[in-house]
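Enquirer: I'll drop the sequence and a predicted model, then ask my questions.
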Amino acid sequence: MTIRRALISVSDKTGIVEFSRQLAEQGVQIISTGGTFSLLEKEGVPVTGISDVTGFPEILDGRVKTLHPAVHSGLLAVRDDEEHQKAMKELGLDYIDLVVVNLYPFAQTIAKPDVTYEDAIENIDIGGPTMLRSAAKNHAFVTVVVDAADYGAVLDEIKAQGDTTLETRKRLAAKVFRHTGSYDALISDYLSKQVGEPLPERYTVTYEKVQDLRYGENPHQKAAFYRKPLAASGNITTAEQLHGKELSYNNINDANAALAVLKEFDEPAVVAVKHMNPCGVGIGTNIHEAYQKAYAADPTSIFGGIVAANRTIDAATAALLSEIFLEIIIAPDFAPEALEILTRKKNIRLLKLGEFTSAAERKPEWLVTSVDGGMLVQESDVHTISADDLKVVTNRKPTDEELKQLLFGWKVVKHVKSNAILLAKDDMTIGVGAGQMNRVGAARIAIEQAGEKSQGSVLASDAFFPMGDTLELAAKAGITAVIQPGGSVRDEESIAVANANNIAMVFTGVRHFKH
């Protein structure tokens, strides 16, 4: 076969003029519509209007132009089927051998902060996906291109042999259905949200590839990194890498965990993460002070970890960061002097985050977790509390300083793998017990890590105490105040232990399990 006729209709006109010109030079008749037709005609590319093919004008503000038997017969006719050949001949129809289409910019439209519902609906493409699907279904005979990145390869094959190979057509057809599937998923998601159905009977998600990864959690596992088409700024998917080696699967996971903790704070804060758990968190009057606290929280675990800051990294902080081995440093920006210091290390990854939403402005997103044979979907945990939300359940109320540390600890413990216990003091974490099978075990780890610093510290627990043993450990360690959800049938036992040891305890009424 030889490609004789091509139908070209694109919203994104990148490279389309030169591509069409070279097709014409190969003797291909080009049919086009609307703005694409006008552009090609203006640039001197021989082009036939769609109305000359269909014998019908473009109507309804361009909503109907390619939805016509003369178009779809040409796309769907099976070339070696005698009945199809006969029908095409009797009706005076001709084949279309190549389709080049990309769709109305629906994603870009709904990304606009002031987009109206009417504007969003108007940017739902109907004719484009229909042509793409028709051509892709008939890929045994029809070449279909939805991505400008494929123009060159398609041209090369046409120049070499007058047509594309079946292997190429299969590959391009698969890309088309991925493309239209993603397009439809965005539309269904938008409309579902508009009518208040965030968890409908069918849940379709779409992501676009950022990069292939060398491997997953371990070298024997394949992996790639994807992002949502409308991902907001200020997260790992949109961060700009300024320096260092390519990010790994584990780097991305850890960096995301660090940012989740970081976004709890509006004041200068630094978060150090190792294996998805915060190992050191500090806040201060500036980022230099905050980092010193995060480092002092656990100088051992921070080695080889991820550090995230919510202020620009200055030279003084960079000098301290450069003293130890770190995998990644993430910040809204880096001062030129800081970059000069940090880029002396060849492999360290430096990620510029840009602006991100403050703790008070965050809204929940839908998180998708794979399970064998399915997936779980839930809202992200962006719940926050203030001092007014706390219920004092002990004889002694927490002091103002204890209250400050309790709220600090509560912001962090929600991001520690359950069962989770965290000790805080002087605006920094001093002990973290993560991912234990029982709560008292998590407390032992946190208290052991804190050592003598536990004297006068506060304790945060992500869930209630099933019995009083954790409070007994806390009393022996010199902990003076506790924050926990409450709600156990044995709350009174824990309250009694706290009262007996002059510990102030507050209930939040909210649990923060993290698995």
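Expert: That came through, no problem.
Enquirer: CA atoms for contacts and neighbours, from now on please.
Expert: OK.
Enquirer: part of a strand, is Thr66?
Expert: No. Applying DSSP: H, G, I helix; E, B strand; the rest coil, one finds Thr66 to be coil, outside a strand.
Enquirer: got the contact list for it?
Expert: By C-alpha atoms under 8 Å, 6 or more residues apart in numbering, the residues touching Thr66 are 50, 127, 131.
Enquirer: Against that first model, consider the following:
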Amino acid sequence: MSARKDRDRPRVALLHVADRTGIVEFAHALLELGFELIATGPTATALRQAGAAHRSLSEFTGERLPADALALLHPKIVGAIAAEKPGVDLVAVNFYPLAEAAGDPALSQDEVLSYVDPAGPTLLRAAARNFKNVIALCDPDDYAQAVETLKAYDRMLPDRRQTLAAKAFHSAAYYDSTVAQYLGGKWEQFPDEVVVALKKSADLRYGENPHQSGAFYTLSGARPWGLNAARVIQGRPLAYGHYLDLEAAWDLASGFTEPACAVVKLGVPAGFASGPDLARAARRACAVDPRGTFHATAAVNREIDEEAAQALAEERLDCIAAPDFSGKARLILKAKKDARLVTLPSALVAPNELDLRAVAGGMLVQERDQRAYTGELKRTSKRAPSERESAALDVAWRVAMRARSHAAVLARGTAVIGIGSGQTSRLDAVRLAVVKSQERHPILAAGEPLVLASDGALTAEHVDAAAEGGVIAIIHPGGAAEDAEAALAADRHGVALVATGLRHFRL
């Protein structure tokens, strides 16, 4: 913006805002600085009611234009912003919070799309592109500083203009990405370019450690599902680690149709059980690893009733998640002031969701590992697993696919009793699971079959170690060169061995 002595015309500001916070005060301040104002639609109405003089788009262009927002796309408007010698010196544009509309299940797709602003992003990008000559404002919080700077110096320094331009491009990109994420669509292959719009949902006390800052962001434009639909109904706000534990625990518990309880600590399953009633499943899950249950997160796939609440109240849990809590359950758990009660009404993983992981200088992207099986199990031993063994193998397998590799999981019936997770050696994982399975569990029926699941292919050495620990049935991916030797080892011990053909490494 030129200094006052070089100015051969009044300065012009175009105002087109959905969030009208502070716009009237900003307009009056600009008028005092000698700006002429252009406004249309609800912004013009607000200025008119506040007595802030302004011109219409038709008056600015000298042509009769429609009253709707599409008039803002007139070449004379866009050109006045984008030209090397612009006719507009300041542009204040912000957008309707489309993420709120997209997250409202009561609105149809047509109703949501009616909130999409076809002109605002164009104006904002034009101003940001021409930031050396035009001030681009997209945030009401920036109005006051802009006014103070113009009052003091009658201009704005290039560095500040560039900062505001970058913020404007971010705002426009976020807005467009919100629309794209709302419309969704399945990718047949990974696209060459991916833009993800994130909206900060909560500031966290810290990240993984107290010296790390942290925040929780939700996917903008996505319907509420998963952790962005989580609601804390009792206790302090969730911390960074709680979100990770909630995802793992809820994902595991939700994979079962019968009442189930999953206990997770530091992102790793510490216990799991399913059964005819939720209270029994909760007690059995927490008994898997009492030390691991201490300050852990528990998730169940049913409304927590009075009996289940009594079972969970006996444990020192940091977080308890469920689709809902009965009135009596909430009264029982109210006494646990340190425990956070969280409702999670929907599945965590949406169809076609991607798994994103930041690495230095980029991002690794993969499909979410959602399929426990891809087809029929392949029996590689002489003996086939019994019906009860097959049910136990399914439980162990679903837990193993959510543990950290290398992982081995022992289950007796429908309760996990030993987990070896995060080991650099698969043999160590098997041995650790066996050792942990032998430490306790007086409440588990001794007559239930003891089975093992491994997230990776096993060798004869692994089968031997499992059999020595009392395992009578094993499920693993198979597909390795040592499959034949593993089958021979299983036959020597009378162990049933089946292969899924699907590996579930989790790093």
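Expert: Looks like it arrived, so ask away. All of these numbers come straight from a predicted model, not from anything done at the bench.
Enquirer: Only the buried subset of the contacts of Thr66 of the first structure, as a ChimeraX command please.
Expert: Buried residues within the contacts of Thr66 of the first structure, by 16 or more other C-alpha atoms under 10 Å, are selected in ChimeraX with:
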select :50,127,131
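Enquirer: Going by distance to Leu403 of the first structure, which of the contacts of Thr66 of the first structure wins?
Expert: Taking C-alpha to C-alpha as the measure, Gly127 is the one of the contacts of Thr66 of the first structure closest to Leu403 of the first structure, at 61.1 Å.
Enquirer: Which position in the second structure pairs with that closest one?
Expert: Aligned counterpart of Gly127 of the first structure in the second structure: Ala119 (TM-score structural alignment).
Enquirer: With Ala318 of the first structure instead?
Expert: Residue pairing (TM-score structural alignment): Ala318 of the first structure is matched to Ala309 of the second structure.
Enquirer: hang on, isn't its match packed against Leu333?
Expert: Yes. Using C-alpha atoms under 8 Å, Ala309 of the second structure is in contact with Leu333, at 6.5 Å.
Enquirer: shared neighbours, the two?
Expert: Common neighbours of Ala309 of the second structure and Leu333 (criterion: C-alpha under 8 Å, 6+ apart): none identified.
Enquirer: helices and strands around the particular helix or strand that has Ala174 of the first structure in it, which ones?
Expert: Using DSSP states H and E, Ala174 of the first structure falls within helix 166-194. For helix 166-194 of the first structure, the elements it packs on are helix 106-110, helix 127-137, strand 143-145, judged by 3 or more C-alpha pairs under 8 Å, 6 or more residues apart in numbering; DSSP states H and E.
Enquirer: Quick check: the last one compared with the second structure, mean distance?
Expert: Translated: strand 143-145 of the first structure. The superposed strand 143-145 of the first structure is, by mean C-alpha distance after the TM-score superposition for the first structure, a mean 3.9 Å from where its aligned residues fall in the second structure.
Enquirer: now that strand, how far from the centre of its chain.
Expert: Remark: strand 143-145 of the first structure is offset 30 Å from the chain centroid, using C-alpha atoms, centre = their mean, to the nearest Å.
Enquirer: Kindly reformat the helices and strands packed on helix 166-194 of the first structure as TSV containing distance to Ala474 of the first structure.
Expert: Shown next, in TSV, are these (distance: least, C-alpha to C-alpha, whole Å):
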stretch	distance to Ala474 of the first structure
helix 106-110	52
helix 127-137	63
strand 143-145	66
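Enquirer: related to what we said a few turns ago, is the match of Ala318 of the first structure located within a helix, as I assumed?
Expert: Yes. Counting by three-state DSSP, Ala309 of the second structure falls inside a helix.
Enquirer: Not counting its neighbours along the chain, what's nearest it?
Expert: Ala329 (5.1 Å; C-alpha to C-alpha, 6 or more residues apart in numbering).
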